[in-house]
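*Asks:* got a sequence here, can you build the structure:
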Amino acid sequence: MRSLFSIFSIFFRLGCWSFGGPVAHLGYFQREFVDKRQWLSEQEYLELIALCNFLPGPASSQTGMAIGYQQRGVLGSLVAFAGFTLPSMLLMIAFALLMTTQLSNDLEAILHGFKLLAVVVVADAILKMLRAAIKSHWHSALVAGTAIAVLLLPGAAAQLIILLFAAWLGYLFMQPKIYNQTHSDLSEKSTSGAKVSQMAAIAFVAGWALLLVASWLLPSTAWLESIYRVGATVFGGGHVVLPLLSAEQSITSTVMASELLAGYSIAQAIPGPMFTLASYLGVMLGSGVLGGVIATILIFLPGWLLLLAVLPHWENLRSNRTLRGILGGVQLGVIGLLAATLYSFVWVGTVNAAMDMAVVVGLWWLLCSLKWPVWRVVLVAGVSGLVAFAG
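*Replies:* Just a heads-up that it's a prediction; the model follows:
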């Protein structure tokens, strides 16, 4: 059994260099926990991704929480979340306090190199997922069809509908034999597992109700409910957070659109989950460092509670024939979604010239062929970004 400190330290290290957004995070998790440490199999990892993409909340962070839960239960999930989120939260709070909206040219160049590395990490993760999940031409057709649909019909609502359609196709046509019948450590850790699930579901509803009452009694606290509600209802990952938060009157009445966009840009440039945009907003809304911490907790809390409500029953759920078919369709749909996201959110705006493509190829060779450790490739990526910008 892994210690809580080791779980925290591993996730903290990942939180310090996981550039590239939610899809890249899944790639880093695969390399660390499937390929390197073998804490779970590729099939189990795919199932986790499918489950977390089907729940509202920050899918990549929820995947990390689930991996922590696998190792040490509820405390493990909290420690994994804290380790992965802490670097990004601190950076976003610092940016808000310093009102930093402009980066130096050299720093922009280094961050550009990190984004080029994210292209490699995401592409490598997608290829590995394809090798693990594709068993027939029908499977590849579903992946390709999902990717095409997501590219032609962007938006969180469209993505959810597409994944629901993939789930329906899985229910109709997916054969249970494609699943490896391996034991999952995501099942109940003790006889209290069902109670944990019930308490998490109750806390999810009760927390929302309390924040609604507080926002009615004290209108100045309405932004707390807004941030919790966004965390409880967002589908599609960190990129969807901006349009949802920008629609909240309790936030936009205080934070100008330019300030919101500046925070969003910073959240994309730094490592870790993009949901820490809430950390920035908590400070900007006049509540200082404490407000930033509270906002961080509130935007991640509902996704964590929903995950706890499901994970103790995961072993029973994953052995259900009907659910296995549905989940198989969702798994393939998620791979198609990630492939489309590789282009629309990772590639576009990052690979803009021949020099960028040359850096991507070089980083691919170092990471995937020579099998260099990620920290060493991160250093090379930063230097390459400086060279690419200079060119």
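
*Asks:* please count neighbours and contacts with C-alpha atoms only from this point.
*Replies:* Noted.

*Asks:* A262 and L337, how far apart?
*Replies:* 27 Å (C-alpha to C-alpha, to the nearest Å).

*Asks:* so which of those two has more stuff around it?
*Replies:* L337 (26 against 19; other C-alpha atoms under 10 Å).

*Asks:* structure for this one too, so we can compare:
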Amino acid sequence: MNASIITLWTIFYRFFLFGCVSFGGPAAHIGYYRKQFVERDRWLDEESFARMVALSQFLPGPGSSQVCAAIGYRKAGAVGATASFLGFTLPSFLLMYALARFSAELMDLPFTLTLIHGLKLLAVVVVADAVWGMAQRFCTNRLQWGLACFSAIVLLAWPSLWIQCVVLLIAAAIASRYPQGGAQPVEGTLLRWPLILFGLLLLLALWPGAGPMRQSFADFFQTGALVFGGGHVVLPLLQETVGEAMSADRFLTGYAAAQAMPGPVFTLAAFLGVELHPQSPLLGATVATLAIFLPGILLMLGFYHAWEALASRPRIGAAAAGINAAVVGLLLSALYQPVFISAVRDGADMGLVILGLYVLRGRQWPILGLIGLMLVASVGRFYLG
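*Replies:* The predicted structure follows:
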């Protein structure tokens, strides 16, 4: 078998596994990526990973999916980005599609909720590990520790997307005043084809046209191009998109289910696509999902090389280091809200989190082993009361 095909299959398979178990939102997803692709597989170094995360904070679209596509692109170009995106998104897409087509009753079963709760505890462990590991790498002096703490304190007190952007800009401005030499310059320019494709699709979305499927593409693409932040931010835009075509109860059922699913919350678009196009449910789900994800991913790929080149300049590199430190604080705030407070309900849950941290960092268990531990422990608690 061709080596490139093996590489693409590896990318798809790794991200598909993450898509099946990655509960906890973007912060948890980034933690999974870091543990697997930076520490274990060494597909990229810590600095490159941090720059991906930092860039995703300034672009519209789902941040963890943008980082996912960037990792795939770094490994195997545009086809690698496609493989990583499809692998990570496919599990939650299929679950949301099945939920819209059939029934939400399975999600309400006590045993199902128990499994989901175990995976939420897994997310606490993974995010805590990511915060610790990134802090060790990116908070190496008093300034960087101060920026990380400043970021965490502000975002814990005022958890807002706009506050997050302001905090990152302040961190960049402060850190840029203390440039350090020694960085090797990196060549890189804007990658044109993703930006050209983004522009053409945006024109198509804005151009008046007839047909319900065309309108769905336009609505969801515009939503994906406008939303900065995670699933909570996209909620009001999607509510406006579906308008009176769907009852508020049905919309909120889909949104609640998306919160309980692994993978990106933006796959709520699959649920909405089925509801909006009952005569062509699979096509409707596919069009809506691709339309909402494409803007952010195309922009990520378009700016990726230029961002890498900018970050190699002393002052810009210092600013990027400040952003990296602030991202540590951002992840720390996300560890508390929503990851920790939505998962840890009592002392026994906290005990499982501590056990998970021990086997992950102290015993170097792989992620799949940790998943099994959390699921078995949660099921055992379920049956033992």
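
*Asks:* who touches the counterpart of Q337 of the second structure in the first structure in this structure?
*Replies:* Alignment note (TM-score structural alignment): Q337 of the second structure maps to S344 of the first structure. S344 of the first structure makes contact with L151, according to C-alpha atoms under 8 Å, 6 or more residues apart in numbering.

*Asks:* relative to H183 of the first structure, how far out is S344 of the first structure?
*Replies:* 36 Å.

*Asks:* give me the number of residues near the residue lying closest to F16 of the second structure once chain neighbours are set aside?
*Replies:* The shortest distance from F16 of the second structure to any non-neighbouring residue, by C-alpha to C-alpha, 6 or more residues apart in numbering, is to G87 (4.0 Å). G87 of the second structure sits with 22 neighbouring residues when counted by other C-alpha under 10 Å.

*Asks:* check contacts around G87 of the second structure.
*Replies:* I11, F12, Y13, R14, F15, F16, L17, G19.

*Asks:* now list the buried members of those residues.
*Replies:* I11, F12, Y13, R14, F15, F16, G19 (16 or more other C-alpha atoms under 10 Å).

*Asks:* counterpart of the second one in the first structure?
*Replies:* Meaning F12 of the second structure. So, by TM-score structural alignment, F12 of the second structure is matched to F8.

*Asks:* any chance you could map the strands in the stretch 101-250 of the first structure?
*Replies:* Ranges of strands in the stretch 101-250 of the first structure, per DSSP state E, counting those that start in this stretch: none exist.

*Asks:* which stretches of it form helices?
*Replies:* 105-133, 137-152, 156-173, 193-217, 222-233, 241-245, 249-252 (DSSP state H, counting those that start in this stretch).

*Asks:* mind checking which of these is nearest G325 of the first structure?
*Replies:* Closest of the helices of the stretch 101-250 of the first structure to G325 of the first structure is helix 156-173, at 4.7 Å (criterion: C-alpha to C-alpha).

*Asks:* inside helices: which ones of the contacts of G87 of the second structure?
*Replies:* Counting by DSSP state H, the contacts of G87 of the second structure place I11, F12, Y13, R14, F15, F16, L17, G19 in helices.

*Asks:* residue contacts, the third one?
*Replies:* Y13 of the second structure makes contacts with G87, as judged by C-alpha under 8 Å, 6+ apart.

*Asks:* can you do 10 Å?
*Replies:* Taking C-alpha atoms under 10 Å, 6 or more residues apart in numbering, we find Y13 of the second structure in contact with T7, G19, A83, S84, L86, G87, F88.

*Asks:* in PyMOL, how would I select the buried members of those?
*Replies:* Selection command for PyMOL covering only the buried members of the contacts of Y13 of the second structure, criterion 16+ other C-alpha under 10 Å:
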select buried, resi 19+83+84+86+87+88
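
*Asks:* export the contacts of Y13 of the second structure to a markdown table and append columns for distance to Q364 of the second structure and secondary structure.
*Replies:* Output for those, formatted as a markdown table (distance: C-alpha to C-alpha, whole Å; DSSP: H, G, I helix; E, B strand; the rest coil):
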| residue | distance to Q364 of the second structure | secondary structure |
| --- | --- | --- |
| T7 | 25 | helix |
| G19 | 22 | helix |
| A83 | 28 | helix |
| S84 | 25 | helix |
| L86 | 29 | helix |
| G87 | 25 | helix |
| F88 | 24 | helix |
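
*Asks:* of the contacts of Y13 of the second structure, closest to L122 of the second structure?
*Replies:* Nearest to L122 of the second structure out of the contacts of Y13 of the second structure is G19 (C-alpha to C-alpha; 14.0 Å).

*Asks:* leaving aside the residues adjacent along the chain, what's closest to the corresponding residue of the first structure for V125 of the second structure?
*Replies:* When the first structure is aligned by TM-score structural alignment, V125 of the second structure is paired with V120. Nearest residue to V120 of the first structure, sequence neighbours excluded (C-alpha to C-alpha, 6+ apart): W364, at 5.7 Å.
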